[in-house]
Every structure is written in C-alpha cells, then in structure tokens.
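# sequence unavailable; structure follows:
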C-alpha cells in the first residue's frame, strides 16, 4: 500500500552499525556475521549514503535489523523496546489518558508513577534513544569531507550528502529532545568523540537544551523547503516544529520563558502551506500517507505492514486497545491484545454523551455472519456489514437481495446507497453505544465499564478506537495476515501547531493575537463537531481549557505527560485521576516524578553520571 524506505534496511546497514558506539557498554547490536562488509566496502556504493540515512529514519519504526523479533538493544522484549512504543509507554501510561491491563514486570507501575532506576521500560527507552543518537553520530563520522575525499565521492553526490547530514542531525536533535524531556541532565556524546574507550560526560538540562537549539538553527537553511522532501523525510517545517516545542517547554527545561520564540517558529509553519485534513479519523488510517492527511503531517514515522514490521508503533497502537466485544476485523487486524484503555477522568473531558445508537444482533451473533455458511452472509470492513445474501427480503421488506446494505458500527446506521434504512425486524439490540458531539471522542463502551476497579481487567475502562489498519476505502492494510499495520504515526502535525500558537499567546508570547488563537482552535473544533456548535470565544481561551483541548485533539499521540508537566498538573494533587500514585481514585505524586530516573545500568557503566534528585 505504501512506497517508503522499504528496501533500505539491508546487509550493508548491519555493517554500518558495527561501528556505532553507545553510552552504556551493555547496549548490544545484533549483526548478521555471514553477511558482513567493511564500512568502506559498504560506502563504496553511491546509494549507501541514502540507505544508511534510511536506517536512521527506520530506527524510529523497527526494533532491529532482522525482523520484528530482533532488537538493536538488549534486556527487553523486542516489541516493548521499539522506539515509538517505548516513547508512548512513558508519555501516556503515567497519565489520565491510558492504562494497561498486562502484568509484565515493571509495566503496571508506569500507570502509578512509581518507577525506580531499575525499571526495564525506563531503561529500554533510555537505551533506545541513546542508540539512535549513536547511530547518527556514526553516520556523521562516515560522511565527513575527509571520508568523502578518501572514497572519491563526486561533487554532485557530496551536495546530496550535505542535505542527508542535516536530516541526520535533525533526527539526533529529536532523540535529544526526548531525552531532555524525560531524563533532564543527560550523557552527552557527538560524532567528535571517540567510539571506543570514551566515557561521556553528563551535561545539565539547560546545556543539552542549548545544544539542540543550536543544532536546529545550524541546519535550518540546509534542510529542504517545507513539503518538498520525499515523504516521510524531514524538512524545514520539521525543524521549525521541534524548535516550537522546545521553546514552548523552555521554562520547564531551563527556567526561562521563551513563548515569543515559540511563536516565531510556529508562525513559520503556519505560513508554509499546510492544511487540516477534512476528517479527523483519516489521520489514523492505513492510507494516512496519501488520503489527505499528509497535508496536515509535518513529520511522520512511517510504517508498512510488509516492509517495516515490528510489534511496536502503530501495530501496537491498533492491536493493544482491541478486546472484549470489539471486532478486530473492523480494524483490519487479526485479533486484539486486550491491553490499553482510558480512564474516567479522560472521558469526562468530552462531557456527557450526546446520544447513543443500538448495536444489533441477528441469529445469536451478527458479528459471526461474515463467517456463517448460511443464507444471510455479511462482509465487514471498518465495522461495516454489507448484506450480500439471498434472504434479506424475508428479514425486512426494505431489504433487496440484489443490493448492498452497510451497517456502520460506529454510528449504528444501516444505509443502502447512502440512504438510511431500518434495522432488520428480527434483529435484537444487545447494547447501546454512547455518542459524543465531539467526534474525536472515539470511545467504545459495549461490555466496558467507565470506572476502573481492577487495572488488570480489560473490561474495566472504556476502550479507544483511534488507529485502524484500513483505508478510507475500507480496504485492509498490506499485511494479509492482519498482524502488522500500515498506518503512519504523525509525530508532528498542524493540529498541534494550532494549539501551540494558542498556548504561547495565552502565556504572554508576542507575535500572535488572541483572535487568531481562537480562530485556530475553532478550526479544530469545527472539524470535530462538523459545524460551529462547539466554537469558543476569547473568554474561553484559558490555560485550563487549552490543556483539556490538547487532550481532546492529541490523546494517545505521545504528548500528555509533557503537557501535564508544563501545565503543572502531573505531580501534586491539583489534578487527580484513577491510579495516579497507585490509588484507585488517585493521590498526589511527589515533584521528582516529573523526571524519570537515570537507569541503574547507566550509573554502573558511566561514573560521570549522577542520578536525578529523589531517586
């Protein structure tokens, strides 16, 4: 279904990774010894420089070089240790947006904010992000002028490589941003440091912040103009977005407000020609690299069910929330993982449900009709049932066996060629599914309780149906087994830019106006409500509103922990949600939990590193 960097993780990339260093001596790289080349042999091909860059991008998407069960890092299951999944787990599970039912060692405490320096999931992301930094460092070592001279690289290719180097530095800045946000004072090493025998120093959060900002400013003019690079590679707008986010969080990271600077780079994106996609759901479908949502995407992590398989990324985000009465086939997958749900506190951000629809059952189980050998047969895709059998006229006079009828399980509506028709007279309602005026509230309640009594019980807590492995045409993704998902993860998108603008204005930044801020927020709400009924005015534009609106627009996109910290709601008792600090109804978290601990393995390996306060 997709054309991406799908052939770039090859034998030569393993050779390239042989010389990648790390800041911990137990960060292992798996290499296929039967197919080794020397680094110079690998880079003897002109295509190798783009291929190696492809490995850097794919480092955000795959877990290792040899398939979904392989990992570039040790000490944890390959799926759990995949970059995006590790990032998501640390950004979402400690918040009001997500809980997980699984009892893997060290996982439930992420819901409580009660981790220690030996937590395997904290360590896995720390190692993964540093592995990504190490990979970029090695790419930069292999593309210096001296290296290119020694290989006789042509002038034309050199020009291309300079652009590749800028993209690599962006990817390193992205991982540094994640490390700064989660761990504060970090081990610091660049391409200018030795690979072997070097013990990285620790730099302060502010020093790391200043370095990342300087890197982004240095590469800004070396990156392709917005929307001119090959999807999903980064361009100037991705650099501007990362600067916007860094400056928006600068007070947390450095103690200095930089909201005006955030607005400067937010405005550059707003003037770069991006546009909201018309339907929020399109952002999370299998064809979201060409269904229109690419106009909203500023930087995406690309996934493909055949060529970038892993048990992290959007495969995790699609499978993990599915269970109970939810139909996996409606999501283009082979089954659910009965894992992730949301809390009552988060559902409350969407207000009371505005109505409901009936979920029908026929002949004991409507959901099984697709596999029934009887006369009435159905085909489901994206929750729709198309009645293709010969006995529909016996069920309801309005049903014609020569027509196709569609049952939309998100709305409960049965249509024939776009016209709503009645449910079959013999159908029985088995549940009532709430609806919200705000269409971003993609909750599933049938068989689920709103309140969570037992964290490990999947049916406690509403499920969320955000990612789907089907396209707008309802065709499933490219992996015919239904295991791996095609949907890309839009890490930066225009919806967030609108909210960054509004927040920076409310916090006193110059370079924006309250009227424009309200206008940007209302564009998001008009898409969500389908009309202007959810619009706000200037008096509604408060920090409390914006935190809630960021939740409604960006939930499960790896934003919530950072947002709650910036709005001073993550620790303390001002805002309590279920299982915060391990209490069923929530209790205050101590201030030091705003940072994760430096893993104990790093402290043993590197005597230069000091633990974060409180651990």
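The structure has been received and is ready for your questions. Quantities reported herein were computed from a predicted structural model and do not represent experimental measurements.
# hey, let's count contacts and neighbours off CA atoms from now on
OK.
# would you agree residue 85 is in contact with residue 320?
No: the criterion here is Cα atoms under 8 Å, and residue 85 misses it with residue 320 at 11.0 Å.
# between the two, which is the more surrounded one?
Per other Cα atoms under 10 Å, whichever of residue 85 and residue 320 has more neighbours is residue 85, with 25 against 21.
# and whichever strand or helix holds the more buried one, what does it pack against?
If you go by DSSP states H and E, residue 85 is part of helix 83-92. Packing contacts for helix 83-92, counted by 3 or more Cα pairs under 8 Å, 6 or more residues apart in numbering; DSSP states H and E, involve helix 120-141, helix 313-319, helix 560-566.
# the second one packs against which elements?
By that I understand helix 313-319. helix 83-92.
# please, where are all the helices along the stretch 301-450 of the chain?
313-319, 344-347, 392-395 (DSSP state H, counting those that start in this stretch).
# what comes up buried for the last one?
What that stands for is helix 392-395. In terms of neighbour count (16 or more other Cα atoms under 10 Å), helix 392-395 has its buried residues at residue 392.
# tally of neighbours for the closest residue to residue 520 other than its chain neighbours?
Once flanking residues are discounted, residue 520 sits nearest to residue 498: 5.4 Å by Cα to Cα, 6 or more residues apart in numbering. Number of residues near residue 498 (other Cα under 10 Å) recorded here: 23.
# and the next element down the chain from the helix or strand residue 498 falls within?
Residue 498 belongs to helix 494-506 when elements are defined using DSSP H and E. With elements assigned by DSSP H and E, the helix or strand that comes after helix 494-506 is helix 514-529.
# ok, second structure coming up, stack it against the first:
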C-alpha cells in the first residue's frame, strides 16, 4: 500500500452558476452551504481541497461509474484521459483502434467538427473545475482556518491549470472568476491573449506566497514555476510574442532551487511505486481500491494491453482493452525495425511490445499494426505486485527531465540565463540515465530536441503542443502515419492548431464564436 496522501472522493459537489454549458448544471447533495460547512467544521477544508485536486484525476466522486460532467461513459470525462486523447492521439505518438464516436477523428487528425464528444468533454471538464475553484475561493474569504493563504494559492493554481488547457487547445473561452460568480447573463468571450494575461497574473501573484514544500500530490512553488515556464515557452503560439527569457527564468528556478533530481530508474516513474521517485514534480494521484477510475492511468495501462498478444499480469492488469498502439512516429526514433529496438541500449526503446505486431501501421484499426506501449504499468519497478482491475500508478504530470529538455530548447533559442554547454549537460543527463549514448555539441539542434522530447516524454500528454511550438503539427513540414487520414500521412490545415469550440458551448452562450474553418 502506498503511504501518501490519497485523493479524497469528498461527497460534496460545489454549486456554481456559469453561463457556459448547460451540461455543467450541478445540484448540491448536502443542504449546508459551503460557507456554513466551513464555519461549522474548519477541518473540512482539507477534504474540499482534495476534491478540487480530484477533478484532475477522477471522473467523479462516487467511484469509476460516476461523473462530474454529463458523459455517456464516465471514464471518458476524466481530465487525464482527455489530455492523452487530445495531445497524443492527435499527434504522431499514439493511435487508437476503437473508432468510438469521434475517436477516429483524433487518431487520424482529420474531419474535426464541433460535435465531436471528446472536444465537449474536455471543455466541460475545464469549466466544471473552474467554477468549483471560484466558489471555494469566495467561501474562503469569510472562513477562518489554518494555512488559509496557502490553501487559496493552491486553489488559484488549480484554476489557472484548467485555464491553461483552455488556452492551449481551444484558444479562447469565457473568463469566470469569483468576481462574477452567480452572474445570470452569459459571460463575454475572452480571447487567447486575455486568458493568457489572466493566467500569467494569477501565477505571478501566487508564486511568492505558495509553500515551497507540499505533501505528495499537492502544488507548491516549483509546480507553479513549472506551469509558468510552460505558459511562457508557448507564449509565441498563444500571443504572437515570444517569451523565451521568461520561460528560462522559471525553468531555472525548478532546476536549481527545487528539491528534485533525475530518477536513476526510468521505469519507476511509470510504475506503481513512482511515489518514491525523486523526479516527479507534480503527480496526478491514482489508487486501485478507494479511488478507482477508468480515466486515470487505468486508461493508459489497460488500454495498451491485449490478452490476445500480451501477458496482462506482467503489467499488473486483469483487463486488456486492445486499444492503443504507438506508431513509428515514436518507436521509429529508436530504429527501423523491431530488431533495432531490441538491440538498442536505450531503456526507452524497450518499452514497446513488438511480439506479434507489425512495425508498419498499415491499418490503424488493426491491433497488430503498430507496437503497444508498456511505459505505464501497474506493477512496482522491480516487477512485483498483484494484477488488479484498476491502476494505482500515479501520472507524472510534471517531471524534471521535461524541465531539462525545456532548458536545452530555450538555450538554442537564445534565452538569457541559459548556455548551450549547460544545455548539453542536461540533455546528456537525461540520455545517460536511460543508457542512451551521450551526444556532442554538434548534435544539439532543434531537430534533435523535438525528437528527444518524443523519446523521453511521449504518452505523457505533451506531444501536440510540442509539435505546434516547433511548427511541425499542421502543414506538410512533418508527416506521420495517418496524419490527415492517410496511411502515409498528408498535410493538414493550420486551423487544426486549435480544436473546434463544442457545439453545446456555442448553444449555451451566444457570446462565444467558433474558431476559424470549423
């Protein structure tokens, strides 16, 4: 049993009033108002904060079949599942064969439209979390309890994280805060720049006051720094103005001031005992008994396994959903055949199941075309553990090697506070940890960095955003299998750098407008 702070499925749904999507109307299941609850029991604040964190890890408060948002399948409405669907399936890394009501559109990066349920589920998840945070912050103003300033800072971070993802995938939305909580009129549309400025101001305000240390699974100053670095490294995409220097400032804080170090066991970070890893900066918690979910790493573990071709118990699972395989857009970076992967010294090359599978993905609907990924598993890093239905492996949302590779990218972009010599050292630290060969300065190029990010970070929800930042997602600069619906891949329009605003959101709020060409 992991010894850590578990996610509490706290049985209180926070009420809110937001004119964004009718699907988000939620009734309280207790009669006490939030203010009355905190006044009567100040200790309830910890459970309520845990519930806010749970919005990023679970689908709902009452087990795997419950959902905070309207969803035909509760697990589909979970934040992590949406991140993997929209970031990795739409890019070169992962492909899914199920074809469920819009999943083909993601896997083939084609035929996107406003009615795709996966766009709606992600939008609704974000705009479920944001009003919860707003309501809680408003209540905190009239309640007294220990560590009040830090609790408020954590809540503002979680709200900023939800908004960050709206900025990244939709490019606009509405700006709902505790200041307009309860407003009956539909909120005005907020542009990408307006949302960017809001998230930036929130993170800069809480960065000096949030605690430098935290319980496992909770935000601290370095988690805030990491989100600021992510915001700034993508600023040119989001606002049209590069902020490389600002990104370097906060990456440096994570690297030089934070208490993190590279894990000498790469596999541990994706195993059941990853709560002992010194590298994970911010995890999304999972637990196989009391906080079960079809939307956390269960989706990644079970979805990548099949009893037809793989030994489920070896990866701590009782179910294989026969769904996800990577394409050669990922494993092709380690070699041109299964034999190349098998002979590689790089530990990361070994995290593909090649037996009975084809290197080429001639048909993304055929399970044996492409290699399933065994990066995430529900066993300990030494292979011990019992096979169970739900994964207890935490998801490493932010980790140090990402910061190292961000530093290297920023050094190549000429950011102040960085040097290419230190960047080379960080990149080689990442590579040698996995037994990959060290590189020389002549190898350190932007092309190398985007490939190394794929080798190191794929199936971790970064890929689409990375490719957009490197101008490799749309157009024909970079082609991968099944891009644009073609087996060999084809160019896609620049409008695909954003997702369509869901039809339900447009219907609920007439102030919202659709993204171009959707």
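Good, I have the coordinates. The structure displayed is predicted, hence computed values, not measured ones.
# tell me which of the helices of the stretch 301-450 of structure 1 sits nearest to residue 24 of structure 1.
Proximity to residue 24 of structure 1 (Cα to Cα) singles out helix 313-319 among those, at 24.8 Å.
# please pull up the equivalent of residue 501 of structure 2 in structure 1.
Matched by TM-score structural alignment, residue 501 of structure 2 corresponds to residue 598 in structure 1.
# residue contacts, that match?
117, 123, 183, 611-612 (Cα atoms under 8 Å, 6 or more residues apart in numbering).
# at 7 Å instead, please
Contact analysis of residue 598 of structure 1 by Cα atoms under 7 Å, 6 or more residues apart in numbering lists 117, 183, 611-612.
# just checking, which of these belong to helices?
Residues of the contacts of residue 598 of structure 1 located in helices (DSSP state H): residue 183.
# report the buried members of the contacts of residue 598 of structure 1.
117, 183, 611-612.
# these into JSON lines, with extra columns for distance to residue 131 of structure 1?
Compiled in JSON lines, those are given as follows (distance: Cα to Cα, whole Å):
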{"residue": "117", "distance to residue 131 of structure 1": "19"}
{"residue": "183", "distance to residue 131 of structure 1": "15"}
{"residue": "611", "distance to residue 131 of structure 1": "20"}
{"residue": "612", "distance to residue 131 of structure 1": "21"}
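# which of the residues you listed fall within strands?
Assigned to strands by DSSP state E, none of these qualify.
# among those, find me the one that's closest to residue 98 of structure 1.
Residue 98 of structure 1 lies nearest to residue 183 out of these, by Cα to Cα, at 21.1 Å.
# just tell me what that closest one corresponds to in structure 2.
By TM-score structural alignment, residue 183 of structure 1 lines up with residue 170.
# again, but for residue 106 of structure 1
Aligned partner of residue 106 of structure 1 by TM-score structural alignment: residue 102.
# tell me how far that match lies from residue 248 of structure 2.
In this view, residue 102 of structure 2 and residue 248 of structure 2 are 38 Å apart by Cα to Cα, to the nearest Å.
# how many residues are close by the residue mapped onto residue 67 of structure 2 from structure 1?
The alignment partner of residue 67 of structure 2 in structure 1, by TM-score structural alignment, is residue 71. As a burial measure, residue 71 of structure 1 scores 25 neighbours (other Cα under 10 Å).
# returning to what we had before: quick one: which of the contacts of residue 598 of structure 1 is nearest residue 566 of structure 1?
Set against residue 566 of structure 1, the nearest of the contacts of residue 598 of structure 1 by Cα to Cα is residue 183 (15.0 Å).
# tell me the contacts of that closest one?
595-598.
# wait, what's in contact with the aligned residue in structure 1 for residue 388 of structure 2?
Aligned by TM-score structural alignment, residue 388 of structure 2 pairs with residue 482 of structure 1. Going by Cα under 7 Å, 6+ apart, residue 482 of structure 1 touches 332-334.
# any chance of those residues in a markdown table, with distance to residue 523 of structure 1 and neighbour count too?
A markdown table is the format used below for the contacts of residue 482 of structure 1 (distance: Cα to Cα, whole Å; neighbours: other Cα atoms under 10 Å):
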| residue | distance to residue 523 of structure 1 | neighbour count |
| --- | --- | --- |
| 332 | 30 | 33 |
| 333 | 32 | 25 |
| 334 | 36 | 15 |
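# circling back to that earlier point, please name every helix or strand in contact with the helix holding residue 498 of structure 1.
helix 259-270, helix 514-529 (3 or more Cα pairs under 7 Å, 6 or more residues apart in numbering; DSSP states H and E).
# adding distance to residue 451 of structure 1 and mean neighbour count, write those helices out as TSV.
Listed next are these as TSV, based on distance: least, Cα to Cα, whole Å; neighbours: other Cα atoms under 10 Å:
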stretch	distance to residue 451 of structure 1	mean neighbour count
helix 259-270	38	22
helix 514-529	25	19
